[in-house]
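Trainee: Any chance you could fold what I've pasted below:
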Amino acid sequence: MSGIETVAGVETRRWGTLPDSQDVQLFVLRAPNGLTVTLGEYGARLLRVQMPDRDGVPGDVLLGHPELAVYLEQEDALYFGATVGRVANRTARGRFELGGQQYQLALNNPPNHLHGGPGGFHAVRWEGTALDESDGLRGVAFRYHSPDGEEGYPGAVDVTARYTLGDDGWLSLDCWATTDTPTPLNLTNHAYWNLANGGAGSVLDHTLLLPADRFLAVDDNAIPTAITEVQGTPFDFRAGKPLGQDMDADDAQLRGAGGYDHHFVLLNGGECLKQVAVLADPASGRRMEVWTTENGVQLYSSNFLGGSVGGWNGARYEQHSALCLETQQAPDAVNQPELDCLGTVSIIVQPSQPYHTQTQWRFSVLDQ
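Mentor: Model prediction:
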């Protein structure tokens, strides 16, 4: 990674080359409080987030990889930090009906379709541009044109994923999209967080608060079957607790998923930002709040990481070495109207109704 340029306060450098000979760039954003964010054009993804601990010592808090080749060659690394779409999470049997027509998508998570398919938004180059300093924003806008029929979805879609980093240490992701034909859209970011040491150890001691009264119980194929109260279950994070506190409970949902991999239903607060999670590491003192316009968040406790992927500073990413908090609409909402109604808008986007979602990560340090 050489040839560093600085444009509009954003460091830009060449990251690598795709098999079709396209050059891929990465971008580095720095905030005055010591927060540093690295972004890449492949997958419009978060590559690295570094922040100081309570003693002022900087460290990684996001799982990721220095080399582009890892994302291209290792299937288990493809979603790390990526912008995921067209439809995040699982679609049952990869099928849906829209406008009287049946659509069949790739079954890349048999027997289901997952995260937009093998050639989804995570697996393409987006065109990244540093924001104009006159806008008063420090950030990068990534743009991608998804043609009609890509990965089996109807309609041509133009999408922008814009990351901005404020002086206060708030990292924001706004996604906008327009379509020429009704089509399902459910975008998210698939960041893997570990506030202690960037994935070199477990996150089971991290404390997590999720103000959700309900979650979606799933079948053996991780497709939602029921909207379920968290009261009296291992899924109750309303008062905050260590992530691993109840993970070994005798619970069919946890056994089936190997941990948490479930969608939590949040209060419908309209299209305004609302706090949906607070994650903290008592050891390092690092703390992260998640705010979003979405009314759901998928909690995933990295149940299927197995040490095969090496990251920053040679870290080996083992099972439960991170957790994901994927703000999104409900899985399989395109096939289950009762789940589609949980959101502020339908998962089906119309040409006359542009799509927008926002998620914000607010980083701080716990009091001594």
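Trainee: Could you use CA atoms for every contact and neighbour count after this?
Mentor: Will do.
Trainee: Could you look up the next helix or strand downstream of the host helix or strand of residue 51?
Mentor: Under the criterion of DSSP states H and E, residue 51 resides in strand 45-52. Using DSSP H and E, the helix or strand that follows strand 45-52 towards the C-terminus is strand 58-60.
Trainee: and this one, so I can compare the two:
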Amino acid sequence: MKPFFYALPLAALLVLPAIMAQAAPLPVTLARAPFGTTANGQAVERFTLASITGMRVQILTYGGTISAIEAPDRAGHVADVVLGFPTLAGYTGDSAQGGLFFGSTVGRVANRIAQGTFRLDGHTYHIPATEGTTALHGGRIGFDKHVWTVEGTTATAHDASVTLGLVSPDGDQGFPGTLSTHVTFTLNDRNELSLHYRATTDRPTIVNLTNHSYFNLGGEGSGSVENHVLRINADSYTPVDAHSIPLGTIAPVAGTPLDFRTPHRIGERLRDTTPQMMITHGYDQNWVVNARPASVPVLAARLVDPASGRTLDVLTTQPGLQVYTGNALDGRYTGPSGRTYRQTDGVALEAEHYPDSPNHPNFPGIELWPGQTYDETTIYRLGVEPEPRAHG
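Mentor: This is a model prediction of the structure:
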């Protein structure tokens, strides 16, 4: 019997390649689904970006949150490598308790502002304190506690994306100016998740945006990340006082437990008794990323799980990297795995400007003026390392 295409007319043969091309699977797909309703009746949606390489990312409109990043290990087994919750109630419940910001977009100003106070353009502003006398991650109702608006989705030959937006009115949490914020989450066929932040204002204000995902490359709920190997592309950091507020100085990491210029285990010096480690009860410091200024993302950190082979590169245009070993995780939260989260069960790699920047003129500024656009990008690149060869 002749192949079926011998029986096709010439016109059909001419369009057959186009039909076959249309039927080919897209390298990255995007799906949209409901994800519950908040207590005040706001509908929340979940977007799923999936690559043919095996990587899958879930984005929630609540908090502009990364709720899952699934990636294969060296054997091809896929696992979720960020901490989170299986339902909306987990995220809203966390928010009600003050929040540990699982996977959320943090703003209007990420990290700490001393006494919740700063001066800008001749005026003094006060932000509600959320950590003792400190304003942390944008005040009591930061960007992580809002339902963001879906501004659009795209799909190209090599990636797919969703853009979320949030308008923070003048005076929101004490910050001046109406701030319009947009975050575009893009997954490509090279296992890269890109977060592109943009913001504009109608009055002078301050802005510092980041994502607060907790990574565990062994898989969510698999236990401690102390055996993960971390390298940070930073020769210096910003020392803090007893309230985790920067002293205003830039200090070398050399000779301290914060020296990750060469890769080593997170747990290797985690329990060091130097004052900086005692203050933060683990790692919760800001590293000064090398190669500044950068108009394109540069490598800030590389995280490796030797057991699974999974790797994570963090590239960013931001000048700082806050590394946090989940020191406040105390067993009160349960993830999708059904296991509770405890200290060091995840590590946050928060690309951002330095803490308390408005109160330290020598730090890179976070002021945003009318007519300017805040524009920063962070990329999470997942990969795998082969299993080390035995020597004998």
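Trainee: now what about the TM-score between them?
Mentor: The TM-score (TM-score structural alignment, normalised by the length of structure 1) is 0.94; 356 aligned residues with a Cα RMSD of 1.4 Å.
Trainee: if we can go back for a sec, whereabouts in structure 2 does the strand holding residue 51 of structure 1 align?
Mentor: The aligned range for strand 45-52 of structure 1 in structure 2 is 65-72, by TM-score structural alignment.
Trainee: And the matching stretch against structure 1, how far off on average?
Mentor: Once fitted to structure 1, stretch 65-72 of structure 2 is off its aligned match by 0.6 Å on average (mean Cα distance after the TM-score superposition for structure 1).
Trainee: Tell me which residues are up against that stretch.
Mentor: 54-60, 77-85, 102-105, 144, 213, 310, 382, 384 (Cα atoms under 8 Å, 6 or more residues apart in numbering).
Trainee: Which among these count as buried?
Mentor: For the contacts of stretch 65-72 of structure 2, burial is judged from neighbour counts taken by 16 or more other Cα atoms under 10 Å, and it is met by 54-60, 78-85, 102-105, 144, 213, 310, 382, 384.
Trainee: Residue 197 of structure 2 maps to what in structure 1?
Mentor: Checking TM-score structural alignment: residue 197 of structure 2 goes with residue 175.
Trainee: Now its match: closest residue in space that isn't a chain neighbour?
Mentor: Nearest non-adjacent residue to residue 175 of structure 1, counting by Cα to Cα, 6 or more residues apart in numbering: residue 161, 4.5 Å away.
Trainee: how many degrees apart are whatever helix or strand the one you found lives in and strand 45-52 in direction?
Mentor: Residue 161 of structure 1 belongs to strand 157-165 when assigned by DSSP H and E. If you take axes from the mean of the first three to the mean of the last three Cα atoms, to 10 degrees, strand 157-165 of structure 1 sits at 10 degrees to strand 45-52.
Trainee: After superposing, tell me the mean distance of strand 157-165 of structure 1 to structure 2.
Mentor: Mean for strand 157-165 of structure 1 is 0.5 Å (mean Cα distance after the TM-score superposition for structure 1).
Trainee: all strands of the stretch 101-250 of structure 1, in order?
Mentor: 101-104, 113-114, 127-130, 139-146, 157-165, 170-179, 183-184, 188-189, 207-209, 214-218, 224-229, 241-242 (DSSP state E, counting those that start in this stretch).
Trainee: Can you lay out these as TSV showing distance to residue 258 of structure 1 and mean neighbour count?
Mentor: Below are those laid out as TSV (distance: least, Cα to Cα, whole Å; neighbours: other Cα atoms under 10 Å):
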stretch	distance to residue 258 of structure 1	mean neighbour count
strand 101-104	29	11
strand 113-114	18	25
strand 127-130	37	22
strand 139-146	34	22
strand 157-165	32	22
strand 170-179	29	20
strand 183-184	29	22
strand 188-189	22	28
strand 207-209	18	20
strand 214-218	13	21
strand 224-229	16	16
strand 241-242	17	18
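Trainee: out of those strands, nearest to residue 356 of structure 1?
Mentor: strand 170-179 (4.5 Å; Cα to Cα).
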